[in-house]
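Asker: Give me a 3D structure for the following:
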Amino acid sequence: MFAIPGSSPVTITPAAERQIARLMSGKNAYGLRIGLKKGGCAGMEYTMELAETPDANEEVIEQGEARVMIAPMAQMFLFGTEIDYQTDLLESGFKFRNPNVTDSCGCGESVRFEPIEGSRTADQPG
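Answerer: Predicted coordinates for the structure are as follows:
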């Protein structure tokens, strides 16, 4: 929907690709749906869920055995994002390197975006 022809709206690192493929095969899912919801101290939180089918108007990105679906209302906020999966001594999880984020909370779980022209606020994507 917001993609540049011939270019993926998000990129997936090899580590994220392996983890998404593992999650998909473990639950026999079509792919990993990524979206945004209101919440957290900065205003918005990323959402992720395994899904059996894509919803109408979702952007579907396939890379190797991994498949990511971006919810329609999140597409403009996620354009240009790199999805990574990192593991260290204390935690492991998906990391979003999103050039559209203008602020985030200290723990990194919540983000804020600049208001889009003509919208109410960037904290209200829908």
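Asker: make it CA atoms for all contacts and neighbour counts henceforth
Answerer: Will do.
Asker: Name the residues that touch the helix or strand where residue 32 lies?
Answerer: For residue 32, the host element (DSSP states H and E) is strand 31-39. Residues outside strand 31-39 that contact it (CA atoms under 8 Å, 6 or more residues apart in numbering): 20, 24, 44-54, 66-71, 73-75, 110, 123-124.
Asker: Apply 7 Å and report the result again.
Answerer: 20, 24, 44-52, 67-71, 74, 123 (CA atoms under 7 Å, 6 or more residues apart in numbering).
Asker: Of these, which belong to helices?
Answerer: Assigned to helices by DSSP state H, the following of the contacts of strand 31-39 qualify: 20, 24.
Asker: which of the contacts of strand 31-39 count as buried?
Answerer: Buried by 16 or more other CA atoms under 10 Å: 20, 24, 44-46, 50-51, 67-71, 74, 123, out of the contacts of strand 31-39.
Asker: The structure of the following sequence is requested for comparison with the preceding one:
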Amino acid sequence: MAITMTPAAANHVAKFLESRGHGAGIRLGVRTSGCSGMAYVLEFVDEVQGEDEVFETAGVRVVIDPKSLLYLDGTELDFVKEGLNEGFKFNNPNVKNECGCGESFNI
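Answerer: Below you'll find the model as predicted:
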């Protein structure tokens, strides 16, 4: 079971954590949302909880709760720039369907 980040994603998160001045890493999770059922949640985490799993890439920690890990196992977090747009991309091998707008998915 693993969550990984590309170098671009790790660098982007590291810069934000540095400018923020504190934080244990980022939390990756899922929530019920959208037309396909689930959406990704990404937020700063200041304290790791006892039940959390922690994965580290290039010194940047991704924290994930056990429930979300069931849906996200094997996911690679990437940071991409496409024209004027930039953002995180989730390469999740468990996804069966995505909605047309790309905001939600189904496993």
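Asker: TM-score, when you put one on top of the other?
Answerer: Put the two chains on top of each other and the TM-score (TM-score structural alignment, normalised by the length of structure 2) is 0.93; 106 aligned residues with a CA RMSD of 1.0 Å.
Asker: so where is the strand holding residue 32 of structure 1 in structure 2?
Answerer: Mapped onto structure 2 using TM-score structural alignment, strand 31-39 of structure 1 spans residues 25-33.
Asker: Find the centremost residue of structure 2, please.
Answerer: residue 28 (4.0 Å; CA atoms, centre = their mean).
Asker: ok, for that one, nearest residue in space, not its chain neighbours?
Answerer: residue 42 (4.8 Å; CA to CA, 6 or more residues apart in numbering).
Asker: how about the aligned partner of that neighbour in structure 1, what does it touch?
Answerer: Alignment note: residue 42 of structure 2 maps to residue 48 in structure 1; criterion TM-score structural alignment. Residues in contact with residue 48 of structure 1, defined by CA under 7 Å, 6+ apart, are 32-35.
Asker: ok, 10 Å please
Answerer: Residues near residue 48 of structure 1 by CA atoms under 10 Å, 6 or more residues apart in numbering: 32-36, 68-70, 94.
Asker: Show me what residue 71 of structure 2 lines up with in structure 1.
Answerer: Counting by TM-score structural alignment, residue 71 of structure 2 lines up with residue 77 in structure 1.
Asker: Report the secondary structure element holding that match.
Answerer: Judged by DSSP H and E, residue 77 of structure 1 forms part of helix 75-78.
Asker: mean distance, that helix to its aligned residues in structure 2?
Answerer: Compared with structure 2 after the fit, helix 75-78 of structure 1 shows a mean deviation of 0.7 Å (mean CA distance after the TM-score superposition for structure 1).
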